[in-house]
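**Student:** Generate a structure from the sequence data that follows.
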Amino acid sequence: MADSFHSLTYHLIWSTKNRTACLSEMLQPRLWEYLAGIAHQKKMQPLCVGGWFDHVHALVRLPPNLDVSKAIQWLKGPSSKWLHETFPHELGAFEWQDGYGAFSVSQSQVGEVFEYIKNQRQHHRTKTFQEEFVAFLERHGIEWKPEYIWG
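**Tutor:** All right, here's what the predicted structure looks like:
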């Protein structure tokens, strides 16, 4: 019997390069499904994947032997390659932004974060990705530089 227990749930957020709005509504469900598939393949548990035209949100549980930066690398790298191969005319020059946000989520907040990700369409009627991301950084007490957010 194992004597180690863990609940390592993260809300991961990353954007397209220069926050280009290139993730069309037609493409989004396929991308969310592809990202969830990568997560499963890499032994992560995807609870919810979503986003909007210029960014992705992923609520995932990580195994204890997988650090967050490696999880992000595994999600962004193959998905970028898949986007290039699947949509060569529309997304031939596609890139993800280099950075990302990773925020720990307590079990009591998983449902709230899940709903937040599912309601991106409604949320982004009034808020840009940059405004949303700054709110996350400030809520979590993370210092940030404007040039990294506003370009």
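
**Student:** Please make it C-alpha for all contacts and neighbour counts, starting now.
**Tutor:** Will do.

**Student:** and Val60, helix, strand or coil?
**Tutor:** strand (DSSP: H, G, I helix; E, B strand; the rest coil).

**Student:** Alongside the first, I'd like the structure of this one:
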Amino acid sequence: MSNTYTQIYIQVVFATKGRNIKIKSEVRAQIEKYICGIFKNKKQKVLAIYVNPDHVHIFFSYKNLQIAIPELIKTVKIESTNFINEKNLCFGKLSWQEGYGAFSYAKSQKDKVINYVLNQEKHRSKKNFREEYMEMLNAFEIEFNNEYLFEFYDD
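**Tutor:** Next up is the predicted model:
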């Protein structure tokens, strides 16, 4: 679209189905690179990504409004699942849980969010995924139904 200018920062979080398929740390970089390629093909720019053993954080600059966020995340999930399973990067077949969290940030928060995403290992030592995700939902004042949250298990 001509004369349309946007700059929107979004962090997306989604988890493995059942959270019982663990993504091994030695393949993390390979999966991150592949997911970044999906975003690039959709004309989006990943600013930070971290693939945890059972969930993913992606912070990106949402510029091309010709693809809706739900369509983008659906594509990322489908294509990354196919890649991970075709390359046998996990024990068993990986699939992602339904849904995701998407959180918007101001440009002034960009560096802080990049740092947060890239330092997931450090955060994992302080709080588990459930605590982290619930904290994000509450901080953004997002109403939710516990029935529809990710499947959480004790970390």
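
**Student:** where does the TM-score land?
**Tutor:** Once superposed, the chains reach a TM-score of 0.91 (TM-score structural alignment, normalised by the length of the first structure), with 149 aligned residues with a CA RMSD of 1.5 Å.

**Student:** Could I get the full set of strands for the first structure?
**Tutor:** Counting by DSSP state E, the first structure has strands at residues 9-15, 45-52, 55-61, 101-104.

**Student:** could you dump the ones you listed to TSV with distance to Ile72 of the first structure?
**Tutor:** Shown next, in TSV, are the strands of the first structure (distance: least, CA to CA, whole Å):
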stretch	distance to Ile72 of the first structure
strand 9-15	8
strand 45-52	13
strand 55-61	10
strand 101-104	9
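
**Student:** would you list the ones you listed in TSV and tack on mean neighbour count and distance to Lys118 of the first structure?
**Tutor:** Below are these laid out as TSV (neighbours: other CA atoms under 10 Å; distance: least, CA to CA, whole Å):
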stretch	mean neighbour count	distance to Lys118 of the first structure
strand 9-15	22	13
strand 45-52	21	6
strand 55-61	23	9
strand 101-104	16	17
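
**Student:** who wins for proximity to His123 of the first structure among these?
**Tutor:** strand 45-52 (9.7 Å; CA to CA).

**Student:** on average, how far is the closest one from the matching bit in the second structure?
**Tutor:** Comparison of strand 45-52 of the first structure with the second structure after fitting gives an average deviation of 1.3 Å (mean CA distance after the TM-score superposition for the first structure).

**Student:** got a list of what Ser80 of the first structure touches?
**Tutor:** Phe94, Glu95, Trp96 (CA atoms under 8 Å, 6 or more residues apart in numbering).

**Student:** what do you get if the cut-off is 10 Å, keeping everything else the same?
**Tutor:** Applying CA atoms under 10 Å, 6 or more residues apart in numbering to Ser80 of the first structure gives the contacts Thr16, Leu31, Thr86, Leu91, Ala93, Phe94, Glu95, Trp96.

**Student:** Check Lys81 of the first structure too.
**Tutor:** By CA under 10 Å, 6+ apart, the neighbours of Lys81 of the first structure are Gly92, Phe94, Glu95.

**Student:** Glu115 of the first structure now?
**Tutor:** Glu115 of the first structure sits next to Cys48 when contact means CA under 10 Å, 6+ apart.

**Student:** Would you mind measuring from it to Leu62 of the first structure?
**Tutor:** Distance of Glu115 of the first structure to Leu62 of the first structure, given as CA to CA, to the nearest Å: 20 Å.
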